[in-house]
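In: Can you look at this prediction? I've put the sequence above it.
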Amino acid sequence: MEPKILRAPYAAAIIKLLQGPVYADDKNTWRDILGWQSAIQEYFGKIGMQLIITEQDGFARVLQPEAGEDEEQPLPRLMKKQALNYESTLLAVMLREGLEEFDVRSDGTKYFLTQKEIKERIELFYKEQTNKSKLWRDLSKPITVLLNIGILKLNREDTVNKDNNQYEIKRILKAFINNEKLEEIKQKLAHYVHTL
């Protein structure tokens, strides 16, 4: 007979955190993360990871620190790093700035844009194109990239005209691009544009 395994009361929260960021909207998991914060942090600490809770923006995530030079056997990476191309980085920076502006002028917690609004913002950074419909098709690619990595979340889908799709810009973007990183990326993008 198999011995019965005692499951920790915060096991579901740990699994959700391993799947990706957890937002305050997920009320039960959020309550468990806050209530069992010490135990969850201890669990992740044993496997070389950190629990990061950003209450003001309403999300929690797990971070795997870079291996130190003094480590004899660095741990394998659980989470893959994903490099973004120029277009996706440009869009992420624009959305990050938009989120900052939204926070200053609004008391809302969720920031939404339609696909058309996103394309109109990023279109300004492209040289004049004679084929506007091709440009707009191309501008869908960075939106898809940010959707796949969880920075954008499809909130409302329009099956007739995709430009009417509405996306929520997830607050995890602030963790990926903090203010210091934002300035650094903006300088690199400006340098890249000048070298073209």
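Out: That came through fine.
In: When you work out contacts or count neighbours from here on, use the C-alpha atoms and nothing else.
Out: OK.
In: ok, the residue nearest the centre of the chain - contacts?
Out: Centroid-nearest residue in the chain: residue 151, 3.6 Å away (criterion: C-alpha atoms, centre = their mean). By C-alpha atoms under 8 Å, 6 or more residues apart in numbering, the contact list for residue 151 reads 169-173.
In: Give me the distance between the closest residue to residue 48 other than its chain neighbours and residue 58.
Out: Distance criterion C-alpha to C-alpha, 6 or more residues apart in numbering; nearest residue to residue 48, sequence neighbours excluded, is residue 64 at 6.8 Å. Per C-alpha to C-alpha, to the nearest Å, residue 64 is found 20 Å from residue 58.
In: elements contacting the longest helix anywhere in the chain?
Out: The longest helix of the chain (DSSP state H) is helix 86-105. Contacts defined by 3 or more C-alpha pairs under 8 Å, 6 or more residues apart in numbering; DSSP states H and E place helix 86-105 against helix 115-123, helix 140-148, helix 172-176, helix 179-195.
In: okay, pairing it with this:
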Amino acid sequence: MQPQAPLPYAHVILKLLRGAIYSDDSHWDRLQSYLTPIKEYFGKIGLQVRHYETEGFAYLEQPDPDPEDQTEPLPRLTARHPLGFKITVLCVLLREQLRQFDASDATGRLVLSIEKIRDLLQPYLQEGNNEERFRREVDGLVKQAMELGFLKRLSGQDENYEVRPILKAKVDADTLELLIELLKQKLAAYANRPAD
């Protein structure tokens, strides 16, 4: 028996299972051409394709089960892990940078240097005056953000990072405002704590 030929959009399906696809990916055009059958394919297994054509990215999402539905819920494709405070702070700061970049009518992509990222994080990571420890901590947070798909190190530029637009989908404007307010409250509480 001859093996069945793969679907013409099999590459796209496999790429989406591994993470987001961006407009600079070689499979982006194929995703646009076969978007409907790709959505139908994933719909059959309980996944949704989140497609942001104007922003230039797409990714898979598994909706939460409907509490009214009596059928057995599908197992999660990926485990959900809450983010720690410091990586959440970095994500909020990066999302705010994206908002400002979009409001400025700038074109292209938002690129931040590691120094700019350190400057953004400085008020939130004040744990003594150990500069080397601070740098290592920021490097660790940047690495986490890269693993989450929110930052991408530019090829040949170890000190520069593209802020990926998927962050807009993961942290919408309303959530951003709420998180910024919570960060302000935490900072105020930290600043007003009694000295040791």
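Out: Structure received. In this text the structure is predicted, and so the values were computed from the model without any measurement.
In: what's the mean deviation for the longest helix of the first structure versus the second structure?
Out: With mean C-alpha distance after the TM-score superposition for the first structure, helix 86-105 of the first structure departs from the second structure by a mean of 0.9 Å once superposed.
In: quick one: buried residues of that helix?
Out: By 16 or more other C-alpha atoms under 10 Å, the buried positions in helix 86-105 of the first structure come out as 87-99, 102.
In: what's it in contact with?
Out: Under C-alpha under 8 Å, 6+ apart, the answer for helix 86-105 of the first structure is 109, 111, 121-122, 142-143, 145-146, 169, 173-174, 177, 182, 185-186, 189.
In: Show the buried residues in these.
Out: The buried subset of the contacts of helix 86-105 of the first structure (16+ other C-alpha under 10 Å) comprises 111, 122, 142-143, 145-146, 169, 173-174, 177, 182, 185, 189.
In: Save the residues you listed as CSV, and put in distance to residue 49 of the first structure too.
Out: Conversion of those to CSV gives the following (distance: C-alpha to C-alpha, whole Å):
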residue, distance to residue 49 of the first structure
111, 30
122, 36
142, 30
143, 30
145, 26
146, 24
169, 26
173, 20
174, 20
177, 20
182, 25
185, 26
189, 31
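In: Excluding chain neighbours, what is closest to residue 49 of the second structure?
Out: residue 60 (4.7 Å).
In: quick one on the thing from earlier: can you say which two of the contacts of residue 151 of the first structure are spatially most distant?
Out: For those, the farthest-apart pair by C-alpha to C-alpha is 169 and 172; their separation is 8.6 Å.
In: After alignment, which residue of the second structure pairs with the residue nearest to residue 48 of the first structure?
Out: Counting by TM-score structural alignment, residue 64 of the first structure lines up with residue 62 in the second structure.
In: Now do the contacts for that match.
Out: Neighbouring residues of residue 62 of the second structure by C-alpha under 8 Å, 6+ apart: 46-48, 76-77.
In: buried subset of those residues?
Out: Buried, going by 16+ other C-alpha under 10 Å: 46-48, out of those.
In: and which of the residues you listed is nearest residue 25 of the second structure?
Out: Nearest to residue 25 of the second structure, judged by C-alpha to C-alpha, of these is residue 48 at 20.0 Å.
In: To what extent is residue 3 of the second structure buried, counted in neighbours?
Out: Per other C-alpha atoms under 10 Å, the neighbour tally for residue 3 of the second structure reads 5.
In: three-state assignment of it?
Out: Classification of residue 3 of the second structure using DSSP: H, G, I helix; E, B strand; the rest coil returns coil.
In: Would you check how far apart the aligned partner of it in the first structure and residue 14 of the first structure are?
Out: Aligning on TM-score structural alignment places residue 3 of the second structure opposite residue 4 in the first structure. Going from residue 4 of the first structure to residue 14 of the first structure by C-alpha to C-alpha gives 20 Å.
In: Same check on residue 23 of the first structure?
Out: 13 Å.
In: now do residue 69 of the first structure
Out: Distance of residue 69 of the first structure to residue 14 of the first structure, computed by C-alpha to C-alpha: 28 Å.
In: Compare the two (neighbour count), which wins?
Out: Remark: of residue 69 of the first structure and residue 14, residue 14 carries more neighbours, 21 against 8, as counted by other C-alpha under 10 Å.
In: which residues sit in contact with the more buried one?
Out: Contact analysis of residue 14 of the first structure by C-alpha under 8 Å, 6+ apart lists residue 40.
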